[in-house]
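Enquirer: the amino acid sequence is not available; the structure is as follows:
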């Protein structure tokens, strides 16, 4: 996958309702979305010296994040992803893993290198050289719209929460720490090269606030603050 444009905005419930009614008249929901939303759980990893966290805090331009992602707390589709950011654009490399492999990673056991997978090879090197380990679970409810021209994907991410204990990755009963004020959520707009004009017009709200926020960074901060109380 090539690098893509990615814009993020803080949104209120009211703003998301306006945008939802505009978008659903023209854009289909994501084909994998069965209801009005689905739950995303991402277990993020970091190095022994918290390289990912501090690079995010400093706004380092060329950086990577490492995560395992599941949907609706199910183990039917488990993927390890490496998300890269370069000059304001993003690229995601992904590989499917088994629940057994996932549980090994959560327990701190290294995965073997795989010459057929660049993602697994990168994970192997990061594990051995920088002690890549579980850091925090990021969880939220997502509503996703898609449009084929420009490979557009527009997502509403509601109720973003941090979960400090990675051992409960597949559980729906974890203690969650909200990371944004009540009724504040995140809108993400992703596309390959150009955003079609008619979609850009649908997204126009004078009160939208663009942000470079990272859900991972917000959740790490929330866990650190909670631990200090």
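Expert: Received the coordinates, thanks. If you're wondering where the values come from, they're calculated on a predicted model, not measured in any experiment. Numbers count the residues shown, from 1 in each chain.

Enquirer: going forward, measure contacts between C-alpha atoms and count neighbours the same way
Expert: OK.

Enquirer: which residues of the chain fall in strands?
Expert: Along the chain, counting by DSSP state E, strands occupy 4-12, 38-46, 63-71, 79-86, 89-96, 133-147, 152-163, 177-178, 184-191, 209-211.

Enquirer: so what does the last one touch, helix or strand wise?
Expert: Right, the one you point to is strand 209-211. Strand 209-211 sits against strand 4-12, with contacts defined as 3 or more Cα pairs under 8 Å, 6 or more residues apart in numbering; DSSP states H and E.

Enquirer: contact partners of the strand it packs on?
Expert: Identification of contacts with strand 4-12 by Cα atoms under 8 Å, 6 or more residues apart in numbering yields 88-91, 183-193, 208-213.

Enquirer: what about 7 Å?
Expert: Contact with strand 4-12 is made by 89-91, 183-193, 208-212, as judged by Cα atoms under 7 Å, 6 or more residues apart in numbering.

Enquirer: buried set for that strand?
Expert: 4-12 (16 or more other Cα atoms under 10 Å).

Enquirer: cool, stretch 57-72 as well?
Expert: Those would be 63-72, for stretch 57-72 by 16+ other Cα under 10 Å.

Enquirer: can you give the distance of that stretch from its chain's centre?
Expert: In terms of Cα atoms, centre = their mean, to the nearest Å, the centre of stretch 57-72 is found 7 Å from the chain centre.

Enquirer: for comparison:
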């Protein structure tokens, strides 16, 4: 994690600016890239922290004056909105086990809000770097992902092709309440998110019904993410230093799978490396 460590620990310069230059409604997450972006050229980072509510209030107080609330923010829900994702894996859980060929790309369907926009998405990791590519589809088209073949004219065709090629299927639906801030700092787009009430249900169908209560994935902490390109801006770097924040690995998908027993925890006879991979909850 040397690149990421360097981006977090560099000096904070007094000339750094954290004033939004564009409204959040016209900005996109720093980790979003075009479909042809090479993994090695993606320079986005998503740094996670597991925080208590006192720490969250401190961070919100420091970013709210510089970043705008996400366009999906619902004032009636304390500026939060529900996010629901259908996670995919193979029948033998190759994504979970990070089998060769499945260790960098993760495919999911995501909806913002209870009845908001739906996206098919590929998330790729190359070392510390992250890139995402997604396409918006109609909610009624989610069921089409179960088809054996499509006509090639659909926005989600590339996603469907990858499902067929990699033998991916729905495994679970995970939902949570997110509060997000978006803007620019030090000349680049910055996004800060806070996820609460993470819960999930098993799913073997292409559908985005409400998760409801579901099985809790994380109850006593808030998952906070700092998202930026190239280097952590001074605004966020100062927060990390002043609050002594320590990055944490956490995957909603992996933690749900482990909590439900879908995949057994590595047995003692297995290698230390294999056990470490199963314990590590890197983002999926």
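Expert: Yep, that arrived. A quick note: this is a predicted structure, and the numbers were derived from the prediction, not measured.

Enquirer: hmm, back to that, out of the strands of the first structure, nearest to residue 106 of the first structure?
Expert: strand 133-147 (6.2 Å; Cα to Cα).

Enquirer: superposed on the second structure, where does the closest one end up, distance-wise?
Expert: When the second structure is overlaid, strand 133-147 of the first structure sits 1.0 Å from its aligned residues on average, using mean Cα distance after the TM-score superposition for the first structure.

Enquirer: residue range for that strand in the second structure?
Expert: Mapped onto the second structure using TM-score structural alignment, strand 133-147 of the first structure spans residues 169-183.

Enquirer: show residues contacting that stretch.
Expert: When contacts are defined by Cα under 7 Å, 6+ apart, stretch 169-183 of the second structure is touched by residues 20, 22, 24, 67-70, 73, 79-90, 189-206, 211.

Enquirer: can you flag the buried ones in those?
Expert: Buried by 16+ other Cα under 10 Å: 20, 24, 67-70, 73, 79-90, 189-203, 205-206, 211, out of those.

Enquirer: returning to what we had before: quick check, nearest of the buried residues of strand 4-12 of the first structure to residue 119 of the first structure?
Expert: Using Cα to Cα, the shortest approach to residue 119 of the first structure within those belongs to residue 4, at 18.7 Å.

Enquirer: which position in the second structure aligns with that closest one?
Expert: Under TM-score structural alignment, residue 4 of the first structure pairs with residue 44 in the second structure.

Enquirer: surely residue 193 of the second structure touches residue 222?
Expert: No - applying Cα atoms under 7 Å as the test, residue 193 of the second structure and residue 222 come out as separate, 9.7 Å apart.

Enquirer: chain neighbours aside, what residue packs nearest to the match of residue 4 of the first structure?
Expert: The shortest distance from residue 44 of the second structure to any non-neighbouring residue, by Cα to Cα, 6 or more residues apart in numbering, is to residue 229 (4.1 Å).

Enquirer: count the neighbours of the residue mapped onto the one you found from the first structure for me.
Expert: Counting by TM-score structural alignment, residue 229 of the second structure corresponds to residue 192 in the first structure. By other Cα atoms under 10 Å, the residues close to residue 192 of the first structure number 18.

Enquirer: give me the contact list for stretch 168-182 of the first structure.
Expert: Outside of stretch 168-182 of the first structure, the residues within contact range by Cα under 7 Å, 6+ apart are 73-74, 159-163, 218-219, 222.

Enquirer: if you count neighbours, what's buried in it?
Expert: Applying a neighbour-count criterion of 16+ other Cα under 10 Å, one finds 169-170, 176-180 buried in stretch 168-182 of the first structure.

Enquirer: repeat for stretch 225-243 of the second structure
Expert: Across stretch 225-243 of the second structure, burial judged by 16+ other Cα under 10 Å covers 225-229, 231-238, 240.

Enquirer: return the distance of the closest residue to residue 154 of the first structure other than its chain neighbours relative to residue 167 of the first structure.
Expert: Spatial nearest neighbour of residue 154 of the first structure, excluding adjacent residues (Cα to Cα, 6+ apart): residue 189 at 4.6 Å. Here the criterion is Cα to Cα, to the nearest Å. By it, residue 189 of the first structure lies 32 Å from residue 167 of the first structure.

Enquirer: nothing else from me, thank you.
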